[in-house]
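Engineer: Just the structure for this:
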Amino acid sequence: MRRTAIVTGGTRGLGKAISIALQSQGVEVAAIYCSNVGAAQAFSTATGMRSYKWDVSDFDACREGVSAVEKDLGPVDILVNNAGVTGDAMLHRMSAEQWARVIDNDLGSVFNMCRNVIEGMRERSFGRIINISSVNGQRGQAGQTNYASAKAGILGFTRALALEGARKNITVNAVAPGYCDTEMVAAVPQDILKTIIAGIPVGRLGAPDDVARMVAFLASEQAGFINGATFSVNGGQYMS
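Structural biologist: I've put the predicted structure just below:
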């Protein structure tokens, strides 16, 4: 049976690698993006996957978007909540807008997307939800009280929804990547980046494929007995 997946933030960075990994398993993927039209068009041309544009921090946009995907591709069996933003500042300098933007995009979007697929998954007695957290949601990070709060909140959300969906054959798990070789990390000043890499026991940044392989496994039929878990993919930078 061919499954259908939605990957938010699915046309660039980690999301792009996740979309490609799921496609390689025979999954029909809808990759969601918000702003970079050129990157989304290039992604769809290169992969043959459909890309859809909506703001995952907007509940109604998520409802309409999920409806469009299901009309085009069929019921959503797999959801990967990968979309996220940063808005770094020390708390004593952080604005309310910086706080709200990160919380709404990184945590609020997880509710928005899950709420709009969960009823269908329950009706069909099947679902795979994978939420992308972060090493900084596990350990904290100065200058990221908003981001760390959102990513830590994802872990609690994951465990609670895992309990709700288990009897309906819906598994909900989280993946917490460390620092990976993406556009977001490339923007970090080189001196800081060198310090970060020095603190990673394997001695390198993660590759997007390192994360994508874990997500693809959790989305598979073989992962049906894994539920409510958090998988750290961080090269040993943080162990819990």
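Engineer: switch to C-alpha atoms for all contacts and neighbour counts from now on
Structural biologist: Fine.
Engineer: other SSEs contacting the one helix or strand Ala30 maps to?
Structural biologist: Secondary structure from DSSP states H and E places Ala30 in strand 28-33. Judged by 3 or more CA pairs under 8 Å, 6 or more residues apart in numbering; DSSP states H and E, the packing partners of strand 28-33 are strand 4-8, helix 13-24, strand 50-53.
Engineer: same for the shortest one, what does it pack against?
Structural biologist: It stands for strand 50-53. Using 3+ CA pairs under 8 Å, 6+ apart: strand 50-53 touches strand 28-33, helix 37-47.
Engineer: Quick one: closest of those to Gly165.
Structural biologist: strand 28-33 (22.4 Å; CA to CA).
Engineer: how many degrees apart are the closest one and helix 37-47 in direction?
Structural biologist: Counting by axes from the mean of the first three to the mean of the last three CA atoms, to 10 degrees, strand 28-33 lies at 160 degrees to helix 37-47.
Engineer: one more to line up against the first:
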Amino acid sequence: MTETAEPNVAVDYPEVRAIVAGGSSGIGYASAAKLAALGTRHFALMSRDKGRIEAARDRLLNEFPEATVEAIAFDAVDPKSVEDSIDHAATALGRVDVLVNSISAPATPELLFRTPIEAIPDMLIQQGVPPMLLTRAVLPYMRERQSGSIINIASDAAKAATPGETVLGGAMAAIVMFSRAAALEAKRDGIRVNVVTPSLLSGTPTTARATKEGFSKKLFEKAAALAALGVANAEDQAEIVAFLAGPASVRLTGQAISVNGGISAF
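Structural biologist: Just a heads-up that it's a prediction; the model follows:
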């Protein structure tokens, strides 16, 4: 925590130092790869699983050999683990310009009356708490520099009441409102906080599970039929993440942006 910058100045991609939580696969890894393609060279990738995040580090280095990548395994719902891991990442990077929060727990849509009541508290914690802890942990580093971009990943379940996504929708709505309030607080320190809210994604293990059978299969088949522009994938989400991380979005904060191929409009 030694470097300083002018307030409200977004760092261009080649100078960005980025933490990507949930960087082992999906939107997280795609976002890191997109930033690397735009010239970013300094990353800390974080995930719950040590083996997977080290494999992701190796994959990113294979694609971009000139990059430096720190791989950090952590418990995304444990405050001390989150704080220690952000401290580790910030020390390794020298500073933090961008934080992407793409931590998520597997969740298959199901009607509420079929959801075990004892599972609900843990579902809310696993889905909703990680972006809040990570955002809070990184703020001191960004406040010191009077600059930074935080991008939280939620889902369109935050915006549209959808059967089968009662608990998930509650957690996603919490992330969106948390991010909007954090944006209003952090703007005084030159920090932007935005949310990307994807809907159905193609090519992910979560979607493969959800479209296999049962209620969720019917739900996502209907959603796919509405995506007249095509069902979005992780790379589509990474495009908007990269935009929010870069200088072109320097005046944009407190927004929840959907890239969903036309499934819905908000």
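Engineer: TM-score for the pair, please.
Structural biologist: The TM-score (TM-score structural alignment, normalised by the length of structure 1) is 0.92; 238 aligned residues with a CA RMSD of 1.8 Å.
Engineer: before we move on, the earlier item: what's the closest of the helices and strands packed on strand 28-33 of structure 1 to Ala142 of structure 1?
Structural biologist: The nearest among those, by CA to CA, is helix 13-24 at 23.2 Å.
Engineer: Can you check which part of structure 2 the closest one sits on?
Structural biologist: Using TM-score structural alignment, helix 13-24 of structure 1 corresponds to residues 26-37 of structure 2.
Engineer: Now the matching stretch on structure 1. Mean distance?
Structural biologist: Overlaying structure 1 shows stretch 26-37 of structure 2 at a mean distance of 1.2 Å from the equivalent residues (mean CA distance after the TM-score superposition for structure 1).
Engineer: if we can go back for a sec, which of the helices and strands packed on strand 28-33 of structure 1 sits most buried?
Structural biologist: Most buried of those by mean neighbour count (mean count of other CA atoms under 10 Å) is strand 4-8; its value is a mean of 26.
Engineer: List the contacts of that one.
Structural biologist: With contact meaning CA atoms under 8 Å, 6 or more residues apart in numbering, strand 4-8 of structure 1 is reached by 15, 18-19, 27-33, 56, 73-83.
Engineer: and if you look at stretch 258-266 of structure 2?
Structural biologist: For stretch 258-266 of structure 2, the external contacting residues (CA under 8 Å, 6+ apart) are 155-156, 159, 196-200, 223-232, 236-237.
Engineer: what are the ranges of the strands in structure 2?
Structural biologist: 17-21, 42-47, 68-73, 98-101, 148-153, 191-196, 256-257 (DSSP state E).
Engineer: What is the corresponding segment of structure 1 for the fourth one?
Structural biologist: Strand 98-101 of structure 2 corresponds to residues 78-81 of structure 1 when matched by TM-score structural alignment.
Engineer: Now find how far off-centre the matching stretch is within its chain.
Structural biologist: Put simply, stretch 78-81 of structure 1 sits 7 Å off its chain's centre (CA atoms, centre = their mean, to the nearest Å).
Engineer: Which stretch of structure 2 lines up against stretch 58-66 of structure 1?
Structural biologist: Taking TM-score structural alignment, stretch 58-66 of structure 1 hits residues 78-86 over in structure 2.
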